[in-house]
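Participant: can't give you the sequence, but here's the structure:
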């Protein structure tokens, strides 16, 4: 059980949770307190309006009807996600409900949903004294959509109240879970809504779902356990490229895969190194036989440079191919 929040405290809690609020008239003192107590409060009830149009809906929940004076809730959550505050104090929203449900909400002792109610508006206990109430703009036919902005606002409003009172998400229920003659809200699951409220309560009030998680992710790392050898095998043993250009290439590289290409290039370079060394020795000997008229060092350097250019050309062509 808890003392109801003041209007100022409620407004601060909603705004801290990221709720966009519109204050309607004298909402802070607009209530039905002359008809009975408001408090202690034990939770929050979500409704749908069975109306269309934000402006007309705000007027209805603020003023009520001849047979049911307003306010009909504390705030109306519009399609665009804005919450229109229309009253604070006792409001005509919950009516009679099942005392067993009230006990379960107070103790937060139920599972995914409270026990289905067996009492309703005519024979139940007074819910207007015990719950905050939030009407949500929707036709309630199961077809009228719930825009993302609106649903997000519903979650934030319930989280704001639960956070302010130190409640869990189980203190937020739907009207259909309170009274056996009600069907609202229709179009989403209250169990899902409570799960989303519970997720918000794990984070600071300023949290947005796109923010970096405050706790380490338990999602499995797709690269976990992969070694350098695994990457080598995946790249060089399985990624075949274009086929051989002639029969000679096919003879040295029958599978024509990157791994065998590298081995072939490496073997060719080693062969060139050996041939260059042999040719350098032969040129040196030949220059010596020619006598003093030849510049042995210059001849050897020129030949080595020509061979080196050939090796570089092979490497460049291999990388670009």
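Facilitator: Thanks, I have the structure now. Predicted, not measured: the structure shown is a model, and the values here were computed from it.

Participant: hey, let's count contacts and neighbours off CA atoms from now on
Facilitator: Will do.

Participant: Stretch 130-147: end-to-end distance?
Facilitator: Using Cα to Cα, to the nearest Å, the end-to-end distance of stretch 130-147 comes to 29 Å.

Participant: Then stretch 134-143?
Facilitator: End-to-end distance (Cα to Cα), stretch 134-143: 20 Å.

Participant: and if you look at stretch 135-145?
Facilitator: With Cα to Cα, one end of stretch 135-145 sits 15 Å from the other.

Participant: ok, second structure coming up, stack it against the first:
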């Protein structure tokens, strides 16, 4: 039970059959601190550790599922399974080796689609968890009960994305405000285009170093550049005013500045 049709099934055994059942009430996202595909994550769970997540997400948005959502997975501390039988659905996502990069646009889209499915099929409520036991959506470091080792998973950039893009996207999609098949570009796609247009705004290396610019990132960049232009203009005006003043007392300084 609890197999997501949008994921490739890569069932872990004996865990899938041997571990106890849960009633899923939370969805908690992680970064695996490795640029792995879902298949490589499956191999790691199978061969190298007794831990595992329900899902593995690649940079390209590909998704693998290793255990059904009604079976315990062991990635999230006390949230794996509680005494009352409730537990969390967990997802590990590909990241760089420092877990400092943002999710790609493709990863964001898959997270939103999966979040909507979990809401619709498992009844996970559309809210960010308020406590460690509260049903809803969350990220690994959010509560110490989920993260007893105290690490930063899924990383600062992804926590911001979770709050500003992923969770609002799940809510909007679940409410029917954004059709699943939509020809409109995403915010990340608009941002990338704006930041790489010749002659408008060029950020050298932006697509490679930050492939998921959000609209707020674009706005911040634009404001920085407008401010720089304003400072340059103010300096030029001051220089022109000073030059006009040196011409002679009979010169209308304001008129000279305005003319220039």
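Facilitator: That came through fine. Keep in mind the model is a prediction, meaning the values are calculated, not measured.

Participant: Tell me which stretches of the stretch 101-250 of structure 1 form helices.
Facilitator: 148-165, 175-178, 190-201, 228-236, 247-252 (DSSP state H, counting those that start in this stretch).

Participant: Show me what the longest helix seen in structure 2 is packed up against.
Facilitator: In structure 2, with assignment by DSSP state H, the single longest helix is helix 215-247. Applying 3 or more Cα pairs under 8 Å, 6 or more residues apart in numbering; DSSP states H and E, we find helix 215-247 of structure 2 packed against helix 187-196, helix 253-259.

Participant: Buried residues, it. List them.
Facilitator: For helix 215-247 of structure 2, a neighbour-count test (16 or more other Cα atoms under 10 Å) marks 215, 218, 240, 241, 244, 245 as buried.

Participant: Which part of structure 1 matches it?
Facilitator: Counting by TM-score structural alignment, helix 215-247 of structure 2 pairs with no residue of structure 1.

Participant: before we move on, back to that, would you tell me which one of the helices and strands packed on helix 215-247 of structure 2 is buried the most?
Facilitator: Mean neighbour count (mean count of other Cα atoms under 10 Å) peaks for helix 187-196 among those, with a mean of 18.

Participant: So which bit of structure 1 is that one matched to?
Facilitator: Taking TM-score structural alignment, helix 187-196 of structure 2 hits no residues over in structure 1.

Participant: which is the next helix or strand following that helix?
Facilitator: helix 206-209 (DSSP states H and E).

Participant: Nearest to residue 144 of structure 2 among the buried residues of helix 215-247 of structure 2?
Facilitator: Nearest to residue 144 of structure 2, judged by Cα to Cα, of the buried residues of helix 215-247 of structure 2 is residue 215 at 31.9 Å.

Participant: if I pick the closest one, what's in contact with it?
Facilitator: 187, 188, 190, 191 (Cα atoms under 8 Å, 6 or more residues apart in numbering).

Participant: Kindly recompute the last result at 6 Å.
Facilitator: 187, 191 (Cα atoms under 6 Å, 6 or more residues apart in numbering).

Participant: So which residues of the stretch 1-150 of structure 1 form strands?
Facilitator: Along the stretch 1-150 of structure 1, counting by DSSP state E, counting those that start in this stretch, strands occupy 21-23, 43-48, 75-77, 83-85, 96-97, 125-126, 131-136.

Participant: As JSON lines, those with distance to residue 37 of structure 1 and mean neighbour count would be great.
Facilitator: Formatted as JSON lines, those follow (distance: least, Cα to Cα, whole Å; neighbours: other Cα atoms under 10 Å):
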{"stretch": "strand 21-23", "distance to residue 37 of structure 1": "24", "mean neighbour count": "15"}
{"stretch": "strand 43-48", "distance to residue 37 of structure 1": "15", "mean neighbour count": "25"}
{"stretch": "strand 75-77", "distance to residue 37 of structure 1": "19", "mean neighbour count": "30"}
{"stretch": "strand 83-85", "distance to residue 37 of structure 1": "20", "mean neighbour count": "25"}
{"stretch": "strand 96-97", "distance to residue 37 of structure 1": "14", "mean neighbour count": "24"}
{"stretch": "strand 125-126", "distance to residue 37 of structure 1": "10", "mean neighbour count": "20"}
{"stretch": "strand 131-136", "distance to residue 37 of structure 1": "11", "mean neighbour count": "28"}
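
Participant: All set, thanks.
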